[in-house]
Structures are given as C-alpha cells and as structure tokens.
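Student: give me coordinates for this.
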Amino acid sequence: MARYLDIHPVDPQPRLINQVAETLAVGGVIAYPTDSGYALGCSLANKDGLDRIRQIRQLNKRHHFTLVCSDFAQLGPLVIVDNPAFRMIKQLTPGPFTFILKGTKQVPRMTLNPKKHTVGARIPDHKITQAIVQAHGAPLLSSTLIPPGEEEPMSEGWEIQDRYGHLLDVVVEGPVTLPEPTTVVDLTSGEAEIRRQGAGQL
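Tutor: I've put the predicted structure just below:
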C-alpha cells in the first residue's frame, strides 16, 4: 500500500518532500497534486514506472506523456522550440498548460510518441509540485490522473489512496488549484493549435 504523505500547500515540509524524491529515485510511482488536478509521476528513464502509469490509466502507446519541469531552464534541453514557441511558453508558464513539442535525443525514446517523436511539456504553478521536482533534480515523467472512462482528473488525495493505493508507492495529499485538466497546446506545426481546452486560457 502506498505511503500517504500530507504536505503543507504553502510551506512544503522538506522531510516529506525528500521522502517523495527518494521514492522517485528508486523507481517508484507517485500521485501528486498540481495546479490542474492530480497527476501520476515517475523518473524520466523509469520504464517500469511508465508501464505502471499506462496500466492504471489504461493508455495506449500513442498517449503523450508529459515532462513536468520546475522552469524553462530544466525543460529547454529536452524539447525543440522556435522563437515564437519559446515566447509563448515563457508567457504562459508556470500555469495549467501542456505543450506538445518535438523531443530531443536527451528524452528516452520510450517516452516519445512513436510516430511523431513528440512529448508533452509542463511547468505547473503549484508549490508542492515545484518542491518535488526540485528535490528530485530532474523532470518528472507524468500523466494527469483521469480514471478510465472519466473526463475529469481526480482532485482528492484520500480518494486516490483508497482507489489506487495498492498500485502506487506514494500518494501526496495536498490541494489542487483547479479540478480541471490542463489546456493542451500543440506547437509542432509552427502555429499554436489547441488540442484540448482546459483550465488554461490563451
């Protein structure tokens, strides 16, 4: 059963944040709150973790996983962006947006869309998420926790613990800013195309 960690939303406790980072470092899968619902996450090169997230959400191979980063400096080496895309990302982040971008060679192939070689990218505006990513020292490989057959992400840690605790290593309890999925913006064609309208407003 997953460890259930109640983390302060304004001043996250370093001891608890480090426990989450240690779980990620040894191959664990976590559920954590963001500014747009809960998400599942693991370390970037964690194939077993990727497969576990796919199993929980019942995802196919074409699903865009997301690189959750603390800032653009962490994201920049992992994706290919032109100047207009860079300006848009800088303007809209941190915030409830996921950007679809071409991945660089630093992104494991198993993480990329198999045909388009693209990946999601996200810089959330959430203190707990930021603290976890910074303590981990690298982006999280992540996917919004939307249960199969549903449209909205889960937003209560205790409910996730009851429903999925046996499949996870850590569930982080904390508030979400908005119980809506992110707005997904595809930047791979040279123009911004909204693939899903969610919490973020362009």
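
Student: when you work out contacts or count neighbours from here on, use the C-alpha atoms and nothing else.
Tutor: OK.

Student: which residues in the chain form strands?
Tutor: Along the chain, counting by DSSP state E, strands occupy 3-6, 30-34, 37-43, 66-68, 79-80, 97-103, 118-122, 140-144, 170-173, 183-186, 193-196.

Student: now the second one, please; I'll put the structures next to each other:
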Amino acid sequence: MNTQRLGTSEQDILFAGKLLSQGEVVAFPTETVYGLGAVATDEVAVRKVFTAKGRPSDNPLIVTVADKAMVQQFAVENDMSQKLMAAFWPGSLTIILPMRAQAFSMTVTGGLNTVAFRLPDNEVARAVIRAAKAPIVGPSANTSGKPSPTTAQHVWHDMAGKIAAIVDDGPTTVGVESTVIDVSGNVPTILRPGAITQEQLVAVLAQPVHDATTTESVASDVTPKAPGMKYRHYAPDKHVVMFDELDAVDLAQKLQDNDVVMAQDRILQAMAIKSQQAWSLGDSLESATEQLFSGLRFYDDQPKVGTIYVQKMIPVGLGKAYNNRLAKAAGNQEFSI
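Tutor: Got it, this is the predicted structure:
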C-alpha cells in the first residue's frame, strides 16, 4: 500500500475524511499522541487497525468524536460524564460509558458493554472526524507495544505501507495518552493516568475518585476496560532502566560507553556525561512528558546504544502519568547502587 503524507489544508482534511468514509485507515494528530483512525461503525475498517498495529483482539479501542452530540448516539450518559465533559472536553480525558445496544461491534469494545470516548483538543483531529461524518476509533498510531508516536515521522516509521494516509500536524504537545476514567458504574475510577489528574477529577465530580492504575492488574483471561492495562506497552526493543535523581551521580560513574541517559537538564549537568550520551527532558515535568516517547524512539533506532537510563519524576499530578509510561517501557526495572 502506498501511504500518503497529508498536511492540514482544507483539501487534505477533506481527502482524509473521504478515505476514512471509504473504509481506509488514516493516522491523525491529537494533542496527546498520533492516533490511528478508522470509522468506528465500519467493522471491516476497524479490523484493519488491529492488523496494522498487531494489536490483541481483546484490547478495546477508544472512540474519538468531533463533538459531544456524537456520544449521545452510542452511549448512555450520566451526571458524572456530563460534569466531566463540561470541564475537560475538548481535552485529554477519555470517558467510559455504558454502550447503547449494539452501537458498536465487539471488535471495538473487546466484547464489553461499555465504550470509551474522547473529544481531542486538536482542531485538525476534530475536522478530520467531521469530514468523515462519523466517529472514528483512535488508538495510538504505532506498532502495538512500542513507544507511542508524537510526530508524523514516528507514525511513518511504524505504519508506512500499512495504512492509507498520515495527516501531519507537527509534534504533539502533551506527549502521553489521555487519562481514562470509567464512570459506567457508581464509583468513578481512573484506569489510565494522563494529563488530567486525579485531583482535578475529584474537584469537578465533588466525590472520591478511585485510582486503579497503581493497585490493580488484569488477569490473562479478562478483557481490559481500557488500553494499556493488560499488555506490554510503550517499550522499545532496547533495555530501559529507570533511575531516581538522587542516584544520578552514582549512575554516571557506572555508565558504559554505549549507554545513554534521558533526564532533565539540571540532572544531566550534575552527571557531567558526554553530550552524545544525553537526551534532554527539558526543565519541567511538562517538557519531560512531551519528550519521553521521542527519546525512547530515537535511541531504539540507534544500533550502538546499549541501555537507556531514564529519570523518574515525583509521582504527583502529571508525574503519575509520566512514571506509569516509563515503568511499562522499563518493565519496572530500576537502577540500584
């Protein structure tokens, strides 16, 4: 298949929508990571997404919409979802709701009676969906299990020849996938951390919000309610190890010539390592989160790189999302003195 690279002109967006409406798969930008789009009500097209990604069939897909009205056609809303949509949409929050009878196929939901929705804070993404005239599935546009794509070039690396087109809107701004909250039951529950934090969700809902991301796992015979809960995710082929900033100087003494370090600028300066061994995560938690997947992807493509050491962040707010993705990439391996 000849994968076309599209821009963000009106003509390109309309063409991307046309391809989607014809049953093709098109990668599209969001503020979090690039997504892999197919019309959510087209069973054949959705299966193409699983094939392109190499994604397990029981891993449910997020449905991406252009406006709140699209959700009402397919799911049963409630007071909690309405409050969350009013506060955080468009934005990097995915909301799981009870699905209306046979609204989507089992391929989309993984056989569950719930479905996850997101309204992205990216006008190009919303324009593509409007051009397709239907909601689209939107898993990350990468080979399943690998670091998520934050640029169109990352998508090209994984998907060239597998999908019809890629809409290039430049680098994403958040850098990690959306927060996923399940409000299909009585207790709102975070299933994946992201830029929208537990504290923000509690403030809007005015009730406790359970965080299942640090205490619960999904058994091998159970379908996960959200992506990233059950299978290996975000991991390059290279060996990745997390480290605490308090151990940075000790780590610097033990680095091999082919090892590399991803850390904030002040940490890299304190470690005094060679510039060719360093990837800057900037000077803020936001910049670190934005750069995490890019750095992992870059070093994964360098044949001579040995181990990738990556700085952990304080596990508060966005730091929870950052550490969640890093821990999965590293298989929970940490540097110890």
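
Student: TM value for the aligned chains?
Tutor: TM-score of the superposed chains, computed with TM-score structural alignment, normalised by the length of structure 1, equals 0.89; 195 aligned residues with a C-alpha RMSD of 1.6 Å.

Student: make CSV out of the strands of structure 1 and add mean neighbour count and distance to A21 of structure 1.
Tutor: Converted to CSV, the strands of structure 1 look like this (neighbours: other C-alpha atoms under 10 Å; distance: least, C-alpha to C-alpha, whole Å):
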stretch, mean neighbour count, distance to A21 of structure 1
strand 3-6, 16, 12
strand 30-34, 28, 10
strand 37-43, 26, 9
strand 66-68, 26, 14
strand 79-80, 18, 24
strand 97-103, 25, 23
strand 118-122, 27, 19
strand 140-144, 25, 10
strand 170-173, 25, 10
strand 183-186, 22, 27
strand 193-196, 14, 30
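
Student: distance to L24 of structure 1 for those - can I get that in TSV?
Tutor: Formatted as TSV, these follow (distance: least, C-alpha to C-alpha, whole Å):
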stretch	distance to L24 of structure 1
strand 3-6	13
strand 30-34	8
strand 37-43	6
strand 66-68	13
strand 79-80	22
strand 97-103	22
strand 118-122	18
strand 140-144	9
strand 170-173	9
strand 183-186	26
strand 193-196	29
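
Student: which one of those strands lies nearest to I56 of structure 1?
Tutor: Among the strands of structure 1, the nearest to I56 of structure 1 by C-alpha to C-alpha is strand 37-43 (9.3 Å).

Student: so the closest one matches what in structure 2?
Tutor: Using TM-score structural alignment, strand 37-43 of structure 1 lines up with residues 33-39 of structure 2.

Student: hmm, back to that, out of the strands of structure 1, which comes closest to R54 of structure 1?
Tutor: It is, among those and with distance given as C-alpha to C-alpha, strand 140-144, at 9.0 Å.

Student: map E159 of structure 1 onto structure 2.
Tutor: By TM-score structural alignment, E159 of structure 1 lines up with H154.

Student: er, I100 of structure 1 actually
Tutor: By TM-score structural alignment, I100 of structure 1 lines up with I96.

Student: its match - nearest residue in space that isn't next to it in sequence?
Tutor: Of all residues not flanking I96 of structure 2 in the chain, A116 sits nearest, at 4.1 Å (C-alpha to C-alpha, 6 or more residues apart in numbering).

Student: map that neighbour across to structure 1 for me.
Tutor: A116 of structure 2 maps onto G120 in structure 1, with residues paired by TM-score structural alignment.

Student: mind listing what its match touches?
Tutor: Residues near G120 of structure 1 by C-alpha atoms under 8 Å, 6 or more residues apart in numbering: 64-67, 98-101.
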